[in-house]
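**Student:** fold the following for me, if possible:
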Amino acid sequence: MLLDALVACSGVTLKAVATALGLPVQSGTVTAEGDLDFKGTMGVDRNAPVGLTGIRLQFDIKFGEKEDGSEVNENDLEKLGKLTERYCVVLQTLVKKPTIGVVMIGGGKQEDGIEREIMHCSKY
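**Tutor:** Here you go, the predicted structure:
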């Protein structure tokens, strides 16, 4: 799901940036792959990491001619890449590691008209 979100966000961002720069994208493919140890994720090995430990994002783009008749060059591609990275919300969220708070509230049994609640909180 995380990789799907990254692909979707970066693809939409790339298209918006390309349009703003006047770079004619004819077609393209965005792929993401990650390293995941299922022993940690499935709780089989407590020492194995849970979640992705590495992510690789790749764009394969076919461009048309720019309005002035020229082709997309290395400088155009470099600018497109930097701005896509800068403005992709999912990518930047992963790179900058936001502070995350988790709250879990569970209702307990009711005694004498008073409902008991239990709570768990974590901050990362």
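
**Student:** CA only for contacts and neighbour counts going forward, please
**Tutor:** Fine.

**Student:** gap between Arg33 and Thr19?
**Tutor:** Wrong residue type there; residue 33 is Glu, not Arg. Glu33 sits 26 Å away from Thr19, going by CA to CA, to the nearest Å.

**Student:** repeat for Leu57
**Tutor:** 21 Å.

**Student:** burial measure for Asp35, as a count.
**Tutor:** 11 (other CA atoms under 10 Å).

**Student:** part of a helix, is it?
**Tutor:** No - Asp35 is assigned strand when assessed by DSSP: H, G, I helix; E, B strand; the rest coil, not a helix.

**Student:** also this sequence, please, to line up against the first:
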Amino acid sequence: EVQAEGDLDFRGTLGVDRTAPVGFQAIRLRFRLDTDADEATLAKLLQLTERYCVVLQTIATPTKVDATVATA
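**Tutor:** Presented below is the predicted three-dimensional model:
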């Protein structure tokens, strides 16, 4: 089971308050596994997940983004 939750101020996203941030201020992930693995193995699994998860790395690491506009 994977649970994801986060802190988001919709006032910024909806443009209601210009001082409110747009986007998540915090994201929490929880993994619940049905396994007999020991704590060391689970710790290694979490370490590898944090290292190689494309979504997690994209969120956690500054990503270069380019936005352009063009007319027809």
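
**Student:** structure 1: matching residues for the top helix by length along structure 2?
**Tutor:** Longest helix of structure 2, by residue count under DSSP state H: helix 39-52. Aligning helix 39-52 of structure 2 against structure 1 (TM-score structural alignment) gives residues 74-87.

**Student:** average gap between that stretch and structure 2?
**Tutor:** Stretch 74-87 of structure 1, aligned to structure 2 and superposed, deviates on average by 0.6 Å (mean CA distance after the TM-score superposition for structure 1).

**Student:** go through that stretch and flag the buried ones.
**Tutor:** Buried residues in stretch 74-87 of structure 1, counting neighbours by 16 or more other CA atoms under 10 Å, are found at Leu80, Thr84, Glu85, Tyr87.

**Student:** touching that stretch from outside, list them.
**Tutor:** Defining contact as CA atoms under 8 Å, 6 or more residues apart in numbering, one finds that stretch 74-87 of structure 1 is touched by Ser10, Thr13, Leu14, Val17, Ala18, Leu21, Leu23, Leu91, Gln92.
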